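Trainee: next comes the sequence, and after it the predicted model I'd like to discuss.
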Amino acid sequence: MKLKSFLLLSTLIASSFAFGAGEGQKLSFDQLRQRVFKKEYQQETSNTDVLHSRFSSWGIKNNFAQGSINLPGALKKLKTQKEVVVAVIDTGIDPTHPFLKDNIYVPKGDASISNFGLDFSKGADNVNTPYDKNRHGTHVSGIIKSVFPNVKILSLKYYNRHASGKDNLNSTIKALRYAVDLGVDIINYSGGGPEPDLEELEILKKAERKGIIVVAAAGNEQENIDNKNTAYFPASYKLSNIITVTAHDQSMKILNSSNWGAQTVDVSAPGYKINSAIPTSRNGLLTGTSQATAFVSGVAAMLKAGYPGLSAKQIKKIISITAKKEITFNGKVKSSGRVDATAAVELAEKLNTKTNGQLANYKESKREVANTPKVIIRK
C-alpha cells in the first residue's frame, strides 16, 4: 500500500503527538502507517497581522546571503502578468483568511465547485467545502501568495487523517485528474509516498503533455531518493515537468530531516521555521520540504505570469540553471543550488527579448529517462 504521507502536518493530532518534536525526529513505521503523515514541529505566532507581514519570513527577505530566494528584485522586473492558477493539492484552505481570500480561484462554468475549491478526501461530508482543519494547506498557499502576490489558488483537498494510505492516494489521483483536465498552470504537491503508482504516473504524463508544471516535495524521511529502495513519489518520477524540491536553512545547509538526491532533487528552497498563514486569520511557523516546495511554486508562477510563452520544461530549466550554487549542496542537489527568483526572471527576460517572445533559440535538455522506476500497479 502506498503511503501518501504529508510532509509537515505538525499541528495534527495533538492528543497523539506532543508539539515541539525536534527537527529530524522520525515516527516509527507503525505510527507513520497509522497517521499517514510525517510530523515535525510548529511554532505558532499569535495576534500577528499577516496582511502586513509578507516579507516577515526569512525566505523572502532581501538578504540573499542568508538563504532567501532573492525575491524583491524579481517582482520589480516583471513587466506583464497574465493570470496564473496554481492548484494546491493538500489539506484544503481557509478561504476567509485575510491574506488569501482575494487569491481564491473558482473555475468559470463549473457548477460542481464551491467558491473556494473541492474536497476529494475520503469520507468528505461535502465535496464543495474543502476547509482546512489541519493548517498545512493554508500555510503552503500563503507561501505561494507571499512569493507571487497576484497568483490564483485552486484548493483541492485530498487528505483525511483518518483514511488509509491507499485512500489518500486514491483521493490524490482524483485531485490530480481534476487539475490536469481543467488545465491549471501549476500543481503544488507537498506530499508523497515510497512507492510509485501507475495511475498517478499516467496522469502526470498527461500533465507533461499539456505543459503543466508539477512542483513536488522531496520528502522528510532523511533519505537519498536517488536510491530505488528509498525513492519518493511523485518527486522521483523522471518527467520533464516535475520540479523536485528539498529544503535548507539560513546557513545554507540541507535540513537534517529532508530527503536529498543529486540525480533526483532539482533545487533547494527555504524550509526552516517559515512564517505563513494558518486558519482563522493567524500565521505560524512550519518546517520542511512542504514549505520549500511552495516557494518554488511561487517562483514558477511568477515566470509563467511574466513570460507565458515559456513551457513547463523551460521553466524547470531556468529555475535549475539560475539556482545559486552552494558547496554544502554538492552531492545532494542536481543543480547544487538554491532558487534565485531574481536571476530566474532576468534569464527569462533575456531569452524573451532575444527571441522576440518565442524563445525559439532556447535549447532544452533532453528528457531524463534513465533510472525510471518500475511502476507498481495498485491493487
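Mentor: Noted; the coordinates are in hand. Numbering: from 1, shown residues only.
Trainee: contacts, neighbours, all on C-alpha from now
Mentor: OK.
Trainee: the stretch 101-250 of the chain: strands as residue ranges?
Mentor: 118-119, 152-157, 186-189, 191-192, 213-217, 242-248 (DSSP state E, counting those that start in this stretch).
Trainee: and L9, which of the ones you listed is closest to it?
Mentor: Closest approach to L9 among the strands of the stretch 101-250 of the chain is made by strand 191-192 (10.2 Å; C-alpha to C-alpha).
Trainee: output the contacting helices and strands for that closest one.
Mentor: Packing partners of strand 191-192 (3 or more C-alpha pairs under 8 Å, 6 or more residues apart in numbering; DSSP states H and E): strand 5-6, strand 213-217.
Trainee: and if we set it to 10 Å?
Mentor: Judged by 3 or more C-alpha pairs under 10 Å, 6 or more residues apart in numbering; DSSP states H and E, strand 191-192 is in contact with strand 5-6, helix 165-182, strand 213-217, helix 289-306.
Trainee: sorry, back to before: any chance of JSON lines for the strands of the stretch 101-250 of the chain, columns distance to N275 and mean neighbour count?
Mentor: What follows is the strands of the stretch 101-250 of the chain, written out as JSON lines (distance: least, C-alpha to C-alpha, whole Å; neighbours: other C-alpha atoms under 10 Å):
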{"stretch": "strand 118-119", "distance to N275": "26", "mean neighbour count": "28"}
{"stretch": "strand 152-157", "distance to N275": "19", "mean neighbour count": "28"}
{"stretch": "strand 186-189", "distance to N275": "18", "mean neighbour count": "26"}
{"stretch": "strand 191-192", "distance to N275": "19", "mean neighbour count": "28"}
{"stretch": "strand 213-217", "distance to N275": "18", "mean neighbour count": "30"}
{"stretch": "strand 242-248", "distance to N275": "15", "mean neighbour count": "30"}
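Trainee: make CSV from those strands and add distance to F295 to it.
Mentor: Output for the strands of the stretch 101-250 of the chain, formatted as CSV (distance: least, C-alpha to C-alpha, whole Å):
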stretch, distance to F295
strand 118-119, 23
strand 152-157, 14
strand 186-189, 10
strand 191-192, 15
strand 213-217, 10
strand 242-248, 9
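Trainee: put this beside the first:
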Amino acid sequence: MNRGLSAVAVAVSLLGCVGLAHANADLVEASLSAHAKYVPGELLVQFHGTAALAARQSALALVGGRSVERLRAANGSMGELHRIRLPEGSSVAAAMRLLSANGFVKFAEPNWVYTAQSVATDPYYVNGSQWGMYGATSPLFTNAYGSGAAMAWDRGNTCLKKIHVGIMDEGIMLTHNDLLKNVWTNPDEVVNGIDEDGSGYVDDINGWDFVNKDNTVFDDVTDEHGTQVAGIIGARGGDDKGIAGVCWGVNMIPAKMMTNGTGNAGLAVKAMDYLTNLKYSKNIKLVAISAAWGGGGFSQAFSDAIGRAGAANILVVAAAGNSSKSNDTAPFYPASYALDNVISVAALTEYGTLASYSNYGATTVHLAAPGTAIETTNPVIKKGVYKSGYASLSGTSFASAFVVGAAAMYASSHQSATAPEIKAAILNSAVPTSSLTGKVLTGARLDMSTF
C-alpha cells in the first residue's frame, strides 16, 4: 500500500495572474490545476531582502496571516522565508495570489503534501534472495537485472566510512543490528543541553528530528520508512547478520522531516539546509541526499533548497512515484525538479520489466533500479520492545535508495569526483534495457558493477 507522508510544502504564485512574479508560476498553476494536495490554511512566504519587519507585517495583514515559523534568515537579495498560518476558512489560493502581488513578497505558495513511495508486499522475511544486489556475474547468486553491487563488493569496494549520505525521511532505528554502526555521530556534540558546534541544534548527536524539534531521530514504528530506506543504502554487510546494504561502511545522517507518513514543506526545507550546512561546517564528504518520497506541487522554496545543496556539490536522489503515470505529462515532485543535481528513479522488477506501479518519463525520469520485492531493515515491536526486523517491500522509494548507495559507492572509489561527475558515472554506466526504451531518459537500468 502507498504510505503517505506529507512533506515539502511550497510557495507558489501564478503566471498569467495580475501582479504575480513567481518565475515558475506555470508549474505551480499546473500543480493547482491537477488538484495537488496541500496543508490547509498554510503558505510559505519568501520576502524580498528589502522587506523590513513593518513591511512584512503589513503584507501578512492583507490576508490576516501570522508567521508561525521563520524557515530562513535574510541573505542578500533574498529576505526571510516564513511559514504562515491563515485565519480559519481562508482560501489558500486567494491569499497566495494577494500576497504574491505585494511588492515586498518574492513568492507565496501552498504547503504541498508529499508521500513516501513504498508499496508493502510481505511484512517480514526470514530468509530470501537479495536479487537487487546481484549482477550478471556476481558470486554465489546472479540476476542480470540486479544493481551489480555484489560484483563491486567482490572487487573490494564496500564503501568508505568517510563517505556520507543524508536521509530526509522518517527517522532511522539507531539500535537496529544492521544499521547501528553506520549512523552518523556528531564529533562536536555531547548530550548536555549545550549547542557546542553552534549549529542551532542542541545535542544533535545523530542528526535531527524536525517534526518534534528534538535530537531523537527514532521514535517508534512511525519511523519505519526511513529505517527501510537506510537498510538498502547502508545496512552493514559481511557481519553474518540480516542483510547487506549497497554500501557496507557508509555514514548515514538522519534528517527526520516525516513521521507516520506526514510532513510538510517547511520541514523539508529545514532538513535539506541542515544537511547542506553540515557539509560546510563539518567539512565532510556528503555526496548525496535521499528523497524517497513525493507528491504535491511545484515548490520554489524547496527547489531553492535543492539548489543550495547542488551548490555544495550534493546530489538529491528522488523516487519517481508509484502512480503508474508519466512524469513528462504530470510532474511528480521532487523527482520532476529540472535541476542539475537531481536524479529521478523508476522501479525495476527482478525480471527486467518496469514495475507496474512505477511512474516513468522519457525526458524526466533518468533511469530505473531494483524496486520490487526488496528485502530491507524494519523496526518490529515485541513485548513492548523494539527489535531488529526485516521486511520485503516494493516501491520507487527503494529504487531511489539503490541509486543513493550507488553514488556513495562511486565516491568511495573516486574520492575527488564532483556531484556532476558522480551523476554522469551513474547514468553513463546504466545498462540499456528494452522494457525501459521510451520510458526513462537513458532507456537503461542501474549497474554499479564497475564502481
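Mentor: Looks like it came in fine. Being a predicted model, the structure only gives us computed values, none of them experimental.
Trainee: for F99 of structure 1, find the nearest of the strands of the stretch 101-250 of structure 1.
Mentor: Comparison of the strands of the stretch 101-250 of structure 1 against F99 of structure 1 by C-alpha to C-alpha identifies strand 152-157 as nearest, at 12.1 Å.
Trainee: mean deviation, the closest one versus structure 2?
Mentor: Comparison of strand 152-157 of structure 1 with structure 2 after fitting gives an average deviation of 0.8 Å (mean C-alpha distance after the TM-score superposition for structure 1).
Trainee: which part of structure 2 matches that strand?
Mentor: Aligned by TM-score structural alignment, strand 152-157 of structure 1 falls on residues 251-256 of structure 2.
Trainee: give the aligned equivalent of L354 of structure 2 in structure 1.
Mentor: For L354 of structure 2, the aligned residue in structure 1 is I254 (criterion: TM-score structural alignment).
Trainee: and its match, how many residues sit next to it?
Mentor: For I254 of structure 1, the count of nearby residues is 23 (other C-alpha atoms under 10 Å).
Trainee: next up, the contacts around the nearest residue to it once chain neighbours are set aside.
Mentor: Once flanking residues are discounted, I254 of structure 1 sits nearest to H248: 4.2 Å by C-alpha to C-alpha, 6 or more residues apart in numbering. Going by C-alpha atoms under 10 Å, 6 or more residues apart in numbering, H248 of structure 1 touches 59, 67-68, 254-258, 268-272, 287-289, 292, 329, 338.
Trainee: now the helices for structure 2?
Mentor: 25-33, 53-61, 92-100, 149-154, 224-234, 265-282, 300-311, 396-413, 419-428 (DSSP state H).
Trainee: quick one: the second one to chain centroid distance?
Mentor: Distance of helix 53-61 of structure 2 from the chain centroid (C-alpha atoms, centre = their mean, to the nearest Å) equals 33 Å.
Trainee: list the contacts for the residue sitting nearest the centre point of structure 2?
Mentor: In structure 2, the residue lying closest to the centroid (C-alpha atoms, centre = their mean) is A291, at 1.1 Å. By C-alpha under 10 Å, 6+ apart, the contact list for A291 of structure 2 reads 116-117, 166-169, 229, 268, 272, 316-319, 333-335, 342-344, 397, 400-401, 404.
Trainee: if we can go back for a sec, among the helices of structure 2, which is nearest R72 of structure 2?
Mentor: helix 265-282 (8.1 Å).
Trainee: next, the angle from that closest one to strand 251-256.
Mentor: 150 degrees (axes from the mean of the first three to the mean of the last three C-alpha atoms, to 10 degrees).
Trainee: which one of the strands of the stretch 101-250 of structure 1 lies nearest to S10 of structure 1?
Mentor: Going by C-alpha to C-alpha, the one of the strands of the stretch 101-250 of structure 1 nearest S10 of structure 1 is strand 191-192, 13.5 Å.
Trainee: which position in structure 2 aligns with L176 of structure 1?
Mentor: Per TM-score structural alignment, L176 of structure 1 is aligned with M272.
Trainee: its match - how many residues pack around it?
Mentor: Counted with other C-alpha under 10 Å, M272 of structure 2 comes out at 23.
Trainee: likewise Y357 of structure 2?
Mentor: Y357 of structure 2, neighbours per other C-alpha under 10 Å, totals 18.
Trainee: what's it in contact with, if anything?
Mentor: So Y357 of structure 2 contacts V119, G321, N322, S323, S324, K325, A346, A347, T372, S394, G395, T396 (C-alpha under 10 Å, 6+ apart).
Trainee: residues near the last one, how many?
Mentor: Taking other C-alpha under 10 Å as the neighbour definition, T396 of structure 2 ends up with a count of 33.
Trainee: how near is it to M252 of structure 2?
Mentor: Counting by C-alpha to C-alpha, to the nearest Å, the separation of T396 of structure 2 from M252 of structure 2 is 20 Å.
Trainee: re earlier: can you add distance to F47 of structure 2 and give the helices of structure 2 back as a markdown table?
Mentor: Converted to a markdown table, the helices of structure 2 look like this (distance: least, C-alpha to C-alpha, whole Å):
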| stretch | distance to F47 of structure 2 |
| --- | --- |
| helix 25-33 | 16 |
| helix 53-61 | 7 |
| helix 92-100 | 10 |
| helix 149-154 | 46 |
| helix 224-234 | 33 |
| helix 265-282 | 15 |
| helix 300-311 | 11 |
| helix 396-413 | 34 |
| helix 419-428 | 30 |
